[in-house]
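Visitor: predicted coordinates and the sequence they were generated for:
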Amino acid sequence: MRRRRLLTRRGTGTLVAAFGCLVAANVLGARILLFMAVFLAALTLFSALAVRLPRRSGTVARQISTDLLTVSEASRVTVRFTLRALRVPHGLWHDVLPDAVAGDSSGEYPAETAQLSYLITGVRRGVWPLGPLMLRTVDPFGLAQREQAFGDTRTITVVPEVFALTPLAVRIGAAGGTAHTSSTRLGQGSDNLSPRGYAPGDSMRRIHWRATAHRGELMVRQEEEESSPDALVVLDRSAGRWDPQGDAADPAFESAVSLCASAALHLAAEGYSVDVIDTAGTLLGALRGHEDDRDGLLVALALVTPRGEARELAALVGGTPPGPLVFVTGRVDEEDAALLRPAGAAAPLLFATEPLPGAADAARQHGWTVAALGTDVAEAWDDALAARSGAGDVPR
C-alpha cells in the first residue's frame, strides 16, 4: 500500500515558492520577498503540524452480508468506525480492497451516521484481506495531508461461481439419484426400526427397551442401512495440464474449478452422494446432504491451484465404480486421453479446456462423453449431455 506524502501538491508548490522568494530576496535585495518567503514557509509548517500533531485512535468493526462471496456476486460491507480525537476531522475515508474484489469503498468523513456502507463484487476466488480503514484529512489551506490506518484487516473468502446445470439424464438402479434404504447390517438406528435379539458385543445404547419389556428378553434396534448412488467429480490440477500461473488468474483453470463446483452441487441436488477429489487423490469435499457440506467444498475449491502430478484414474475410483463420473482437465493430448479409463462408471463425462487433436476420439473409445470447456460452463455441460444422448450406449 503506497503511503501518501506529508505535503500535497499545493503544499510542495508553496514550499518551492518560499525558497524562490528567499533566493530572489538575496539577489534583488527586496525585503518584501524575504517576508513573503518566511510567511510561506511558516504557513506550510503550521499546516503540517496542524494535521500531524493531533492524536487520534479508533476502532473498526466490519460486517459482510454473506459469509462466502461468490465470483460475480455482490455483497454489502457495513463498517462501524468509532474515532477518538479532540475534534472531528473532515476528510475522505476508504477501506483498502484487494484486487480480488471490486467496489467503491470510499466516501466523505464524517458521515451522517457512525456507520459506513459499500458494495463489493467478487472478481477472483481465494482468501484475501479486507482493510485496514484509511482516513485522509487535509488542513484548511490544502497544504498538508495525513492518512492514518485504523483497525485490523478482515479475511474475506471468494469462492468459485456456481452455475445452474441441466439435469443429468441417467438413472443408476431404480431410484436414480434418490437415496434409498435397506436393512442389511447392524448398527445404531431409530426407535421405530424392527428389533432383534441381543448379541454379545452389541452396544447397550442400542437396546430397544419397549421391545425388551414386551418380550421379556433383551432386544436391540436393527439398523437400517442408508445408501445412495455415488457420484465422483475429479479435478485434474496436475501442473502439466495448465499454463504456468503468475499474478493473474488462468481463465481456463478458473472455468475448470467453476465446473467442478457446479457439477458437484448439481449432482448432490439430484440425490447423489458426491465425492470431489483431485488427481492426486486428495479429498476436496464430500456432499452428503448436510448444510455445511456445500460451504466446505466451496472453501476448499477457493484455494486450489495447479500443482503436482496425476495418479491413475482407476486407482482414484477404487473397486466400486460410481454412477456419474465427471472428470475435468486442461490440456490433454491423444496419448493422455488413451490412458484415461472410466473404471466402470455408469455415466463418464470428460471436460477438457484444451483438447489437442485426436484426444477426444481416443477418450470416446473408452466410453467417455467428451466436451470442450470454455468460458461458458453451462454450455459445456449441455454439450456433454447432448453428445451423450446422441451417442446412445457405448462400449466401456
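Guide: Structure received.
Visitor: please count neighbours and contacts with C-alpha atoms only from this point.
Guide: OK.
Visitor: the closest residue to residue 228 other than its chain neighbours and residue 173, how far apart?
Guide: Once flanking residues are discounted, residue 228 sits nearest to residue 179: 4.3 Å by C-alpha to C-alpha, 6 or more residues apart in numbering. Distance from residue 179 to residue 173, counting by C-alpha to C-alpha, to the nearest Å: 11 Å.
Visitor: structure two is appended below for comparative analysis:
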Amino acid sequence: MREALAGLTLRGRAFVAAGVTAVVCAVLLGQPALTRVGVLVLALPLLTAAYVGRNRYRLALVRTVSPQLVTAGQPARVGLTMTNQGRTPHAVLLVEEQLPYVLGTRPRFVLDGIGQGWRREVSYQVRSDVRGRYDVGPMTVRVSDPFGLVELGRSFQTSVPLTVTPRVVPLPPINLGGGSSGSGDNRPRAFAHGSAEDVTVREYRRGDDLRRVHWLSSARTGELMVRREEQPWQARATLFIDNRAGSHRGQGVASSLETAVVAAASIAAHLGRRGFAVRLVTAAGEDAAAAWHVRDATLDTGPILESLAVLQPLRATHLDTGWLREQGQGGLVIAVLGDLTQADLPVLRRMHHGADAGLAVALDVAAWGTGVPTAPGASGAAVLSRQGWRSVGLGPRDRLDAAWQDLGRSRATAPRPHGATSGPGTGIRTGGGTGATTRGGPS
C-alpha cells in the first residue's frame, strides 16, 4: 500500500487534495452534502491505490536481437514478446526500453486489454554509427489503473548484448610479398604427402592442429612435436594496430584512432577472404580472443572484428614486445600505426626482422590535430620505409582503398644502420630518401 500511495500520479494527488479540501470546507461551512462529495473524491484514489498495490503481476518477457553482430551503420531489429502468466487482468501497461544513447531514442509502447493468457509481440529497430558492445535493455513497465490515478513501476533485469563492429571498406587485391611462414608466396599452400620414411617433425607452434602431434618424438624430446609432411601450411598474417592514446588525435568517429580501427578491420576482412590465418596484436600485446583466426563460411574474421569493436585507447607510452618473443613468428606482418616516437623504432625493426614481409599503413596524425599534413620526407611512412617496411601514408581526407592500392605499388628502401639519424622530423630523427608512398592533406 505504501508503494501504491507513492505511485500516485498528478491526477491522483489532485483528487486527494480536492477531497481533503472539500471535507474541510464542508465541516467549516456546515454542508453535509459537500462532505459526501469530498469523501467520494478522496476515497477514489485511495481505493485505486489499494487495489493496484494488492495485485500480484506475473509478466514474462522474451527479448531477441537479430542479428547480434552488425556493422556500424547497419540496423538490427529487437523483438519483444510479453505474456501475462497470472490471473489478474491489467488495465494499461506503459512499456519503455532502456537503450544507450548511440542506439537511438528509447522506444515506448502502450499496451491495454491485458487479461489471463494475454500475449503481445512488438518490435523496433536500432542502429549505431559508433562501434562498440551495447546492452539492449532492461525494460521498465509502468502499470496504470483505468482512471490514471496510480502508476507502479516494474523492471525486467535481463538485457541482450549487441556488438557493432567497425565499418569494413572493400580493398583491391595487391601483391602482399610474402605470407606463408618461411615462404615468399602470399597464398596458402600445403606440404605434399610423403611416405612414412619421409616423416619430419618440428616444434609445435601456436595454431597447429593437435591431430598432427607426433607422440613418439614428443615423448623423446619432452616437447610437443608435429609432423611436417602432414601439417597444412597455412598462410599467416599478423595484424598490428597501435591504439595508444598518445599516438592519435581527434575525438569520436572523426579521430585518427577510429580511422586506424576501420583500416585494421578492412585489412583483416581482406586477408580472411584471401585465406590467411590472421591474429590481432595491439599496443598491449596479442589479443587472445583473436589469435590465428581462419575465415569460416559465415563471417570473415569474426573474432577479430569483435575485438576491434571494443578496442579502447591505452594510456601506455611504450609498445608491448612480449608477443615478439614467440619462436617462429614469420609470416606476413601488416601494421596500422599512429604517431611514432624514437623509442618505437627498435620495436618496429624487431617486428619487421621476424616477418617474411612487412607492410605498414602510417596515419598522418598531425593532419588530424592541426589540419596541416606532415612534410613527405618526415612522415611516418617515410620513416618506416627507411626501416625496410613497404609503407603508405593515410590522411583524414584519403580513401583507404586508394591508399591500399598505393601500398601494393610501394617499395621499401634499404634499412639504414641502427642509430644513423639526421634531418628534421616529427619527434624522430631520420635521414635519407623516402621510397614510400605518402598521402595526406587536402585532396
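Guide: The structure has been received and is ready for your questions. In this text, all values refer to a predicted model and were calculated from it rather than measured experimentally.
Visitor: with neighbour numbers in mind, choose between residue 179 and residue 173 of structure 1.
Guide: residue 179 (15 against 10; other C-alpha atoms under 10 Å).
Visitor: what does that one align to in structure 2?
Guide: Using TM-score structural alignment, the partner of residue 179 of structure 1 in structure 2 is residue 188.
Visitor: report the secondary structure state of its match.
Guide: What DSSP: H, G, I helix; E, B strand; the rest coil gives for residue 188 of structure 2 is coil.
Visitor: mind checking what residue 282 of structure 2 lines up with in structure 1?
Guide: Using TM-score structural alignment, residue 282 of structure 2 pairs with residue 278 in structure 1.
Visitor: these two touch, right, its match and residue 256?
Guide: No. Residue 278 of structure 1 lies out of contact with residue 256 (C-alpha atoms under 8 Å); the separation is 11.8 Å.
Visitor: which neighbours do these two share?
Guide: Residues within reach of residue 278 of structure 1 and of residue 256 at once, by C-alpha atoms under 8 Å, 6 or more residues apart in numbering, are residue 235.
Visitor: the more surrounded of these two?
Guide: residue 256 (26 against 20).
Visitor: just tell me what the more buried one corresponds to in structure 2.
Guide: In structure 2, residue 256 of structure 1 lands on residue 260 (TM-score structural alignment).
Visitor: centre of the chain versus stretch 19-39 of structure 2, how much separation?
Guide: Stretch 19-39 of structure 2 sits 65 Å away from the centroid of its parent chain (C-alpha atoms, centre = their mean, to the nearest Å).
Visitor: which residues are contacting it?
Guide: 18, 40-43.
Visitor: also stretch 325-335 of structure 1?
Guide: Against stretch 325-335 of structure 1 from outside (C-alpha under 8 Å, 6+ apart): 231-237, 240-242, 252-253, 256, 259-260, 263, 342, 345-362.
Visitor: which of these fall in helices?
Guide: Within the contacts of stretch 325-335 of structure 1, residues falling in helices by DSSP state H are 252-253, 256, 259-260, 263, 359-362.
Visitor: from residue 267 of structure 1, how far off is residue 65 of structure 1?
Guide: Distance from residue 65 of structure 1 to residue 267 of structure 1, by C-alpha to C-alpha: 28 Å.
Visitor: more neighbours, those two?
Guide: A count of neighbours by other C-alpha under 10 Å puts residue 267 above the other of residue 65 of structure 1 and residue 267, at 22 against 12.
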